[in-house]
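S.K.: Have a look at this fold, sequence not included:
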């Protein structure tokens, strides 16, 4: 039952091609290797930022840092384009690693906007020291290794990935309710919106491929 539920929500954002997906406990994960990497990366930097920066006035990275971060997104874009246009064959290791780099970057730009402090006076860049990037990077590498080498049971890995997808979706949907001042109400709507969005996309995906 749990596997079917996880597969249902994974279908909302992924093609779920088996040969492009990783295995855990002999079972195929609900999203492909590239998406697995993306959400490992998102979790790592989002977790770090929330634990260390949520009470700080932060804004997006400086121009120089932003350029470096955007460069990290390029390998996944190139790998994806090369693979889908059949210029070269990719591998699950490459998909996982480039996905991690891509996902790692996203919260540095979106998290300051979500917590609503990016435009406040004296807001400091979200990255002010090397640890602000290196710690999430090491977390993501560790998680990526555990997932790739099957260091955790299927239910743990797959539930974790779908939970991160759901949480990231809630974070993005929260932009629609940014004017709501009451946090409990705002996040109730955001979570419900994320659930509705993923359900709709999963059903739509099923209808398209059937």
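M.R.: Sure thing, it's come through. All figures in this text were calculated on a predicted structure; none of them were measured in a lab.

S.K.: CA atoms for contacts and neighbours, from now on please.
M.R.: OK.

S.K.: Three-state assignment for the residue most central in space within the chain, please.
M.R.: Here the mean C-alpha position of the chain is nearest to the C-alpha of residue 39 (CA atoms, centre = their mean), at a distance of 3.0 Å. For residue 39, the secondary structure call by DSSP: H, G, I helix; E, B strand; the rest coil comes out as helix.

S.K.: in terms of contact, does it touch residue 101 like I think?
M.R.: No. When contacts are counted by CA atoms under 8 Å, residue 39 is not listed as touching residue 101 (10.2 Å).

S.K.: quick one: the strands in the protein?
M.R.: For the chain, the strands identified by DSSP state E occupy 23-24, 27-28, 58-59, 124-125, in order along the chain.

S.K.: Determine the longest helix present in the chain.
M.R.: Counting by DSSP state H, the longest helix found in the chain is helix 183-209.

S.K.: Could I get the buried residue list for it?
M.R.: 186-187, 189-191, 193-195, 197-199, 201-202, 205 (16 or more other CA atoms under 10 Å).

S.K.: Any chance of JSON lines for those, columns distance to residue 70?
M.R.: Conversion of these to JSON lines gives the following (distance: CA to CA, whole Å):
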{"residue": "186", "distance to residue 70": "30"}
{"residue": "187", "distance to residue 70": "29"}
{"residue": "189", "distance to residue 70": "31"}
{"residue": "190", "distance to residue 70": "27"}
{"residue": "191", "distance to residue 70": "29"}
{"residue": "193", "distance to residue 70": "29"}
{"residue": "194", "distance to residue 70": "26"}
{"residue": "195", "distance to residue 70": "29"}
{"residue": "197", "distance to residue 70": "27"}
{"residue": "198", "distance to residue 70": "27"}
{"residue": "199", "distance to residue 70": "31"}
{"residue": "201", "distance to residue 70": "28"}
{"residue": "202", "distance to residue 70": "29"}
{"residue": "205", "distance to residue 70": "30"}
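
S.K.: and of the residues you listed, the nearest to residue 8?
M.R.: Minimum distance to residue 8 across these is 6.3 Å, recorded for residue 202 (CA to CA).

S.K.: Could you check how far that closest one is from residue 192?
M.R.: Counting by CA to CA, to the nearest Å, the gap from residue 202 to residue 192 is 15 Å.

S.K.: closest one to residue 9 among the strands of the chain?
M.R.: When those are ranked by proximity to residue 9, the top entry is strand 27-28, at 14.3 Å, counting by CA to CA.

S.K.: Need the contact partners of that closest one.
M.R.: By CA atoms under 8 Å, 6 or more residues apart in numbering, the surrounding residues in contact with strand 27-28 are 18, 21, 22, 154.

S.K.: one more structure, for comparison:
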């Protein structure tokens, strides 16, 4: 592989103002063939997933990282949430309730008592996604320029939100219960079929 190989964005000679790559005459050339298999695979992944702008990326020992600081934040946030989920998350039938299961029941009791599960679910989702949409979106359509800390922070929040929903989607399995009455929810709440709910209400 050569420094001008067409398959690698990082190998393209560009100016500082292009959307992809960087000014190699100033910042240096790169070829996958110069790396071992594992490093080449990581940089290949970066080539296919990131703009790799030099001014938006970190350097370690003089080497530009394969992805920008925002992507570093995304992967970091996803990793942290994944670790937390292995210890705290569990199946509660629906994606929404499984999503919230990462919190202690005592913290969720007030939410379940007034049935604000949906508000909590969508609110936390917006909290994770909105910052990166605003920071990255404004940067894309206006003269606003973000900075490393903001990119890292908004990326981390998005990574947390993405992995949180991903884990919830995988873990929410109604088939693991005989019926909805077996699901243990905070505040002694329980799932009830609409016809059963109306029947119990009438009996009371």
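M.R.: Structure's in. What do you need? Treat the numbers as computed from the prediction; the structure is a model and nothing was measured.

S.K.: Superposed, how do the two chains score by TM?
M.R.: Once superposed, chain against chain, the TM-score is 0.53 (TM-score structural alignment, normalised by the length of the second structure); 124 aligned residues with a CA RMSD of 2.3 Å.

S.K.: hmm, back to that, aligned to the residue nearest to the centre of the first structure, what sits in the second structure?
M.R.: Under the alignment (TM-score structural alignment), residue 39 of the first structure pairs with residue 75 in the second structure.

S.K.: you'd agree its match is up against residue 157?
M.R.: No. Residue 75 of the second structure is beyond contact range of residue 157, at 10.1 Å (criterion: CA under 8 Å).

S.K.: ok, now which ones touch residue 66 of the second structure?
M.R.: Contacts for residue 66 of the second structure were tallied using CA under 8 Å, 6+ apart; they are 42, 43, 45, 46, 47, 50, 52.

S.K.: and the first one, what pairs with it in the first structure?
M.R.: Residue 42 of the second structure maps onto residue 6 in the first structure when the alignment is built from TM-score structural alignment.

S.K.: gap between its match and residue 73 of the first structure?
M.R.: If you measure residue 6 of the first structure against residue 73 of the first structure using CA to CA, the figure is 27 Å.

S.K.: Repeat that for residue 53 of the first structure.
M.R.: According to CA to CA, residue 53 of the first structure and residue 73 of the first structure sit 23 Å apart.

S.K.: re the thing from before, what's the ChimeraX syntax to select whichever of the contacts of residue 66 of the second structure are buried?
M.R.: Selecting only the buried entries of those in ChimeraX, with 16+ other CA under 10 Å as the criterion:
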select :43,46,47,50,52
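
S.K.: residues in the second structure matched by stretch 73-91 of the first structure, start to end?
M.R.: Mapped onto the second structure using TM-score structural alignment, stretch 73-91 of the first structure covers residues 129-147.

S.K.: List the contacts of that stretch.
M.R.: With CA under 8 Å, 6+ apart as the contact definition, stretch 129-147 of the second structure has outside contacts at 150, 151, 154, 155, 157, 158, 161.

S.K.: neighbours around the fifth one, how many?
M.R.: One way to gauge burial is a neighbour count; for residue 157 of the second structure, by other CA atoms under 10 Å, it gives 23.

S.K.: how about it, what's its partner in the first structure?
M.R.: For residue 157 of the second structure, the aligned position in the first structure is occupied by residue 101, per TM-score structural alignment.

S.K.: Verify the stated contact: its match with residue 41.
M.R.: Yes. Using CA under 8 Å, residue 101 of the first structure is in contact with residue 41, at 6.5 Å.

S.K.: can you pull out the helices in the first structure?
M.R.: With DSSP H as the criterion, the first structure has helices at 2-10, 33-53, 63-84, 92-114, 131-148, 154-173, 183-209.

S.K.: quick one, what contacts residue 77 of the second structure?
M.R.: For residue 77 of the second structure, the contact set (CA under 8 Å, 6+ apart) comprises 155, 156, 157, 158, 159, 160.

S.K.: nope, residue 96 of the second structure is what I meant
M.R.: Under the criterion of CA under 8 Å, 6+ apart, the contact partners of residue 96 of the second structure comprise 117, 118, 121, 168.

S.K.: Then it would be within a strand, right?
M.R.: No. Assessed with three-state DSSP, residue 96 of the second structure is helix; it does not lie in a strand.

S.K.: Of the contacts of residue 96 of the second structure, just say which sits nearest to residue 95 of the second structure.
M.R.: Using CA to CA, the contacts of residue 96 of the second structure come closest to residue 95 of the second structure at residue 168, 5.5 Å.

S.K.: And the closest one, what's its match in the first structure?
M.R.: Using TM-score structural alignment, residue 168 of the second structure sits opposite residue 112 in the first structure.

S.K.: gap between that match and residue 125 of the first structure?
M.R.: With the distance defined as CA to CA, residue 112 of the first structure ends up 9 Å from residue 125 of the first structure.

S.K.: try residue 205 of the first structure
M.R.: Where residue 125 of the first structure is concerned, residue 205 of the first structure sits at a distance of 39 Å (CA to CA).

S.K.: Same check on residue 90 of the first structure?
M.R.: Between residue 90 of the first structure and residue 125 of the first structure the computed distance is 35 Å (CA to CA).

S.K.: Pull out the buried members of the contacts of strand 27-28 of the first structure.
M.R.: For the contacts of strand 27-28 of the first structure, a neighbour count by 16+ other CA under 10 Å gives the buried set as 21, 22, 154.

S.K.: Please name the nearest non-neighbouring residue to the first one.
M.R.: In other words, residue 21 of the first structure. Leaving aside its chain neighbours, residue 21 of the first structure sits nearest to residue 32 (4.0 Å; criterion: CA to CA, 6 or more residues apart in numbering).
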